[in-house]
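Engineer: from the sequence below, what's the structure:
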Amino acid sequence: MPLDDLARTAYGEDHEAFRQTVRRFMAEEIAPHAAQWAEAGIVPKDIWPRAGALGLLCPTVPEEYGGLGLDFGYNAIVDEESAYTGGATTGFSLHSDIVADYIVHYGSDEQKREWLPKLVSGEAITAIAMTEPGTGSDLQAMRTTARKDGNHYVINGSKTYITNGQNADLVLVCAKTDTDVQPAWKGVSIILVEASRDGFTRGRNLDKIGMDEADTSELFFEDVRVPITNCLGEEGQGFVYLMSQLPQERLSIAVSAQASAQKAFDLTVAFTRERKAFGKPVIDFQNTRFVLADLKTRLQVGWAHLDWCLNRHNAGELTPEEGAAAKLWHTELQWETMDKCLQLHGGAGYMNEYPIARMWRAARVTRIFGGTNEIMKELIGRKL
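Structural biologist: As a prediction, the model looks like this:
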């Protein structure tokens, strides 16, 4: 597999041994069922405990809470192998790279002991509910509220485009606990909401143009009562926490984007070697070779940059602007690669029976979620 041919600086021998475990799992447990799950629009919940048993979920969680206490490189390997296989386990990265870290960094000891072992084992699946209808990347404009009533919060509002929305057992809900304070971000808190709570309902599993197997949903909260102890960290600090954790989320997106771009390239090299036009393989045409040569060069640069980001992140040095830049650059590279590779497939590239068509559709959203690439440019530009 071409991922083995890459000279990586972010990984050691233990990482690569772990990669072989991840790869076997993807080949045996994921790839044979991906088409079925895409048709169903959801990955079955029973795959999560099987991943957990092999240490594929939340490997950075400290050992005292049931995890392996490893560095983020292990998460990145799961992301790479999943994306290279086809991305059917996109929900794993949301669960492991994003939600778990919020609980590790800001959760009370009680919250950590209650939830982290379940996240690691796959017993509980998580989601984070930030985006609302009409707000998009503007998190300060959220309307979901959590009003205090004695020793409880009463939550009202709705969220949309929520990954793992149908499967989630625990949702980290971003809500305004103070609707009067200015600036508005000071009133945002993150609250743990169990899916079993009265008043919590799931809307439809949204019909997307790509990532067909991911359960992306609407969530509704109507007088949902949760104890005040379900607040994650300090009340009113939710926006600060979100901004602090976004570099890792955006690095996670960059990792998956890079790996899926590599897969598209590898598929296209193989396709153009086999497909003939005017009596010779398509790869023998100068235009084909030049397009692929350019993409190979960009991918080579991309892997070097990604390893630089991973090394900085593991050292605690990756800045929010660098995380935004990684998300921006690698998702743009992904889209350029997908589009050019689909073009080299000709008419076959437009057929869903070919992997490149499904990958092209799935790639479109990466320049939107995790903050649009326009927002990434704004964040980078503010620090110039």
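Engineer: for the rest of this, base every contact and every neighbour count on C-alpha atoms.
Structural biologist: Noted.
Engineer: before we go further, Gln36 is sitting in a strand, right?
Structural biologist: No - using DSSP: H, G, I helix; E, B strand; the rest coil, the assignment for Gln36 is helix, not a strand.
Engineer: just to confirm, which helix or strand has the nearest residue to Ala363 once chain neighbours are set aside in it?
Structural biologist: Counting by Cα to Cα, 6 or more residues apart in numbering, Ala363 lies nearest to Trp335, which is 6.2 Å off, once chain neighbours are set aside. Element membership for Trp335 (DSSP states H and E) is helix 320-344.
Engineer: another for comparison:
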Amino acid sequence: MNDNKDMNHEFDHANEGLTIYRYESSRKAAALQKRYEDAIAAKGGTGASGGGANRRGRTSAPSILAAFLAGALMIGGLAYTSDRLNLFSGGTAGVVQTAAANGDSHSAAAGVKTASLQSSTEDFATVFNQANPAVVEIANYGIESNRSNLNLYGRNGGWPGSRQQSAQSSQDPVLMGTGSGFFFDKNGYILTNQHVIADAEELKVTVPGYDTPLTAKVVNANEDLDLAVLKVENPDGTSFPALSFGDSDQANIGDWVIAIGNPYGLDHTMTTGVLSAKERPITVTEDDGSPHQYEHLLQTDASINPGNSGGPLLNTKGEVIGVNTAVNAEAQGIGFAISSNTIQDAVKKMMAGTTVSSL
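Structural biologist: This next block holds a predicted model:
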């Protein structure tokens, strides 16, 4: 008999004329015992003497065997029931077993609880719903060059700018690429990467809730840091939703982070990951082949693809701790963002003489 399985058990001794007993996990031990006793009494009444009553001082072999099996079944049933109800374990066996399945029985026995992702996923949805209205798509319209291919990714890294090369030969502005950005001020100021708006003749910004893209002008740009500030006017005269900056120095490696952007034109895509490293230096190869060194970047495994450039990297509070900037083309899950502390210092200088409400 296997007492570790919740299934019917059967003892088949047909050659000896014994009754077959079955029990289930829901059967009470007392009911089992009564059935066993009734069966023993019935066997005793049909012994070798052929009489209708039990004989004192004599017990047939089948009766002895039946009594033995009945006792074994009763003990097994009691053990099984106590195991299922945790009668002797104080309710801790289930905790240890669950933890052991996760490879952490020692922690569970000590009362240590393993972390759950449920609260994190709920935070992700909240952050997205709050931050997404402030994230925009930026379209760069420029004069077509004679280059047939653009080097999106350098040897060690590159710009995820989703640049496109048009087949037109006219000198009219054509769509050269798309990127992301976000409002950091309710008056219409947008932060993005400098490489997203480079060589643009015209910039069109798609804002959530507006059917027609808005025309943006460049307020200032910092090529060394790959940052640019744009300005759009709200046609209805109201303010825009804006994101606030967090302290990237307070972010820890392993913290959850969230990226929102427009990878490959798939607008308002959210990806999640962790902060993989801080203070990361990288060298990016520009379109003309020249190297560009960057310092103090945040590294993350949140998916960053062409079109994510300029989008926010958020913590679970919905604060901007970085601007997504580059990826390693030879790897998976290695992206980089400009830290918020670097951004804030730079933007203050770029916005000198301009009224900013939420920086």
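Engineer: TM-score for this pair?
Structural biologist: TM-score of the superposed chains, computed with TM-score structural alignment, normalised by the length of the second structure, equals 0.22; 138 aligned residues with a Cα RMSD of 7.1 Å.
Engineer: residues of the helix holding Trp335 of the first structure that come out buried?
Structural biologist: 320-344 (16 or more other Cα atoms under 10 Å).
Engineer: quick one on the thing from earlier: from Lys263 of the first structure, how far off is the residue nearest to Ala363 of the first structure?
Structural biologist: 13 Å (Cα to Cα, to the nearest Å).
Engineer: what number of residues lie near the nearest residue to Thr216 of the first structure once chain neighbours are set aside?
Structural biologist: Once flanking residues are discounted, Thr216 of the first structure sits nearest to Thr163: 4.5 Å by Cα to Cα, 6+ apart. Residues near Thr163 of the first structure, counting by other Cα atoms under 10 Å, number 23.
Engineer: the helix or strand hosting Ala362 of the first structure: what's the following helix or strand?
Structural biologist: In the assignment (DSSP H and E), Ala362 of the first structure maps to helix 355-363. Downstream of helix 355-363 of the first structure, the first helix or strand assigned by DSSP H and E is helix 373-382.
Engineer: show me what counts as buried in that following helix.
Structural biologist: In helix 373-382 of the first structure, counting by 16+ other Cα under 10 Å, buried: Asn373, Ile375, Met376, Leu379, Ile380.
Engineer: now do Ile260 of the second structure against Val327 of the second structure, distance only.
Structural biologist: 15 Å.
Engineer: gap between Thr145 of the first structure and Ala259 of the first structure?
Structural biologist: Applying Cα to Cα, the value for Thr145 of the first structure to Ala259 of the first structure is 38 Å.
Engineer: which one's more surrounded, those two?
Structural biologist: Neighbour comparison, Thr145 of the first structure and Ala259: the larger count goes to Ala259, with 27 against 24 (by other Cα under 10 Å).
Engineer: show me the contacts for the more buried one.
Structural biologist: Glu80, Glu81, Ala83, Tyr84 (Cα atoms under 8 Å, 6 or more residues apart in numbering).
Engineer: got those as TSV, with secondary structure, neighbour count and distance to Gly238 of the first structure columns?
Structural biologist: Converted to TSV, the contacts of Ala259 of the first structure look like this (DSSP: H, G, I helix; E, B strand; the rest coil; neighbours: other Cα atoms under 10 Å; distance: Cα to Cα, whole Å):
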residue	secondary structure	neighbour count	distance to Gly238 of the first structure
Glu80	helix	26	29
Glu81	helix	25	32
Ala83	helix	23	30
Tyr84	helix	24	34
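Engineer: next, the contact list for the residue nearest to Lys296 of the first structure when sequence neighbours are not counted, please.
Structural biologist: With sequence-adjacent residues excluded and distances taken as Cα to Cα, 6+ apart, Lys296 of the first structure is closest to Phe265, at 7.7 Å. Counting by Cα under 8 Å, 6+ apart, Phe265 of the first structure touches Leu292, Leu295, Lys296, Thr337, Met338, Cys341.
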